[in-house]
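Asks: Got a predicted model here, sequence first, then my questions.
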Amino acid sequence: MRAAYALILAACLSACGDDKQVDEKNASTAQVAKKVADAGMKLTPGRWELTMKFNKFEVEGMPPEARQQMQAMMGQSRTFASCLTKEETEKPDGSFFGQTGEDCRYDSFTMGGGKIDAAMTCKGTEGEGTASAKMTMVGTYSADAYDMTMAMKGMAPNGKAMAMEMALVSKRTGECKGDEDK
């Protein structure tokens, strides 16, 4: 899930309303963050509310009880609030995108004209139970909102195949209140 949040944060940061475009291939999250910052693409600082809804979550060999719990969660949404500071929008780095190492890299990252299309590969670390995955993200954005779909396919830490798809909708709702999840 850390890699999923890297994609979400990349989408958050990559909001702008002009014709600037960022195209990267085989790039780290830090490289993408720098390109986005250099292009002047920023979100509006303040309180952001993200609503996340799982449309699909499957793990090979999932026990029936766990499958029933996941099915009950499908279609339900969860909302999280975060406070995005002016400093975070001015100087993003790899940690802002959720990853600072080289385990996850963007295969491609294209953003401009209010649209984003990205693909990322994360490699698990042998012996640590870390999952490996390929993720895609497609959607629309502005300085104050975004709407996208993220899909992930890969191997769970137990070595079983897994697939997930979620819808993400976020918007700036005003100034930070101090009660955000972050």
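Replies: Cool, the structure landed.

Asks: CA atoms for contacts and neighbours, from now on please.
Replies: Noted.

Asks: Quick check: end-to-end length of stretch 59-70?
Replies: 10 Å (C-alpha to C-alpha, to the nearest Å).

Asks: Please read the previous query as pertaining to stretch 98-111.
Replies: 18 Å.

Asks: List the buried residues for that stretch?
Replies: By neighbour count on 16 or more other C-alpha atoms under 10 Å, the buried set for stretch 98-111 is 98-99, 104-111.

Asks: Alongside the first one, take a look at this:
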Amino acid sequence: MKRFATVAALGVALALAGCGKSDDAGKADGTATADAGATAGPATGPIKREAGNWKTEVKLVKFDMPGAPAAMKDQMAKQFASAGATETCLTQEQADQEDIANAMAKGYGDACTWTKNAIGGGKIDVAGTCTANGQKVDLAMAGTMEPKKTDMTITTKTAAPTGGQMEMQMQVTGTNIGPCKA
């Protein structure tokens, strides 16, 4: 059960910090990938959020773990529902340096290999495999990102402590609600 709790905690941390500050584009080891900052559609360059106070809400969409009792699934749903929204200040410097794929990797100890890193044209499509506490975790993040609003689905898949594969999917929405609070 401890391994499950670790993966769930990392998923939540990822959801809340997945759009944080980063210094390098591309793979977790700092080398650039061929499609880092790639665009989808007519827009060019990476997507950038506007600086300001961001309200983030995380909703558990799917939790599937073979052999897990229904009460455990209900408890997970209740924990996500009771967490409520969080607010964070995104400074101009952080917005200028933002790199979503690398921020995801940092949430998993920089032990990630990205198979997909397409971010641009208002779309995000990032996928890869990370190792957290000796456990392999497949990650995917897809959605939209605009200067004042984000809407992403984050999916994690890993070996379940009960056997088989556990899958957790979260819907993460963020809205710029104005200037940072003092």
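Replies: Here it is on my side, so go on. Values in this document were obtained by computation on a predicted structure and should not be read as measured data.

Asks: Drop the TM-score for these two in here.
Replies: The TM-score (TM-score structural alignment, normalised by the length of structure 1) is 0.67; 159 aligned residues with a C-alpha RMSD of 3.6 Å.

Asks: Could you dump the buried residues of stretch 98-111 of structure 1 into TSV and include distance to residue 24 of structure 1 and secondary structure?
Replies: Converted to TSV, the buried residues of stretch 98-111 of structure 1 look like this (distance: C-alpha to C-alpha, whole Å; DSSP: H, G, I helix; E, B strand; the rest coil):
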residue	distance to residue 24 of structure 1	secondary structure
98	18	coil
99	17	coil
104	14	strand
105	11	strand
106	8	strand
107	8	strand
108	6	strand
109	5	strand
110	7	strand
111	9	strand
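
Asks: Dump the residues you listed into JSON lines; add distance to residue 158 of structure 1 as well.
Replies: Output for these, formatted as JSON lines (distance: C-alpha to C-alpha, whole Å):
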{"residue": "98", "distance to residue 158 of structure 1": "23"}
{"residue": "99", "distance to residue 158 of structure 1": "22"}
{"residue": "104", "distance to residue 158 of structure 1": "19"}
{"residue": "105", "distance to residue 158 of structure 1": "22"}
{"residue": "106", "distance to residue 158 of structure 1": "24"}
{"residue": "107", "distance to residue 158 of structure 1": "25"}
{"residue": "108", "distance to residue 158 of structure 1": "28"}
{"residue": "109", "distance to residue 158 of structure 1": "29"}
{"residue": "110", "distance to residue 158 of structure 1": "32"}
{"residue": "111", "distance to residue 158 of structure 1": "34"}
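
Asks: and which of those is nearest to residue 132 of structure 1?
Replies: Lowest distance from residue 132 of structure 1 to those (C-alpha to C-alpha) belongs to residue 104, with 9.3 Å.

Asks: ok, the residue nearest to that closest one when sequence neighbours are not counted - contacts?
Replies: Leaving aside its sequence neighbours, residue 104 of structure 1 sits nearest to residue 122 (C-alpha to C-alpha, 6 or more residues apart in numbering; 4.1 Å). Shown in contact with residue 122 of structure 1 (C-alpha atoms under 8 Å, 6 or more residues apart in numbering): 3, 103-105, 132-134.

Asks: Repeat the analysis, applying 7 Å as the threshold.
Replies: Shown in contact with residue 122 of structure 1 (C-alpha atoms under 7 Å, 6 or more residues apart in numbering): 103-105, 132-134.

Asks: do the same with residue 167 of structure 1
Replies: 52-54, 148-150.

Asks: Tell me which of the residues you listed persist in structure 2.
Replies: Counting by both residues aligned by TM-score structural alignment, their matches' C-alpha atoms under 7 Å, the contacts of residue 167 of structure 1 that remain in contact in structure 2 are 52-54, 148-150.

Asks: quick revisit: and the two most separated of the contacts of residue 167 of structure 1?
Replies: Between all members of these, the farthest pair (by C-alpha to C-alpha) comes out as 54 and 148, at 12.2 Å.

Asks: Please, where are all the helices along structure 1?
Replies: Ranges of helices in structure 1, per DSSP state H, are 2-13, 29-38, 64-73, 86-90.

Asks: For the ones you listed, give me JSON lines that also has distance to residue 118 of structure 1.
Replies: As requested, the helices of structure 1 are exported to JSON lines (distance: least, C-alpha to C-alpha, whole Å):
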{"stretch": "helix 2-13", "distance to residue 118 of structure 1": "8"}
{"stretch": "helix 29-38", "distance to residue 118 of structure 1": "11"}
{"stretch": "helix 64-73", "distance to residue 118 of structure 1": "26"}
{"stretch": "helix 86-90", "distance to residue 118 of structure 1": "20"}
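
Asks: Since that was my last question, I'll sign off now.
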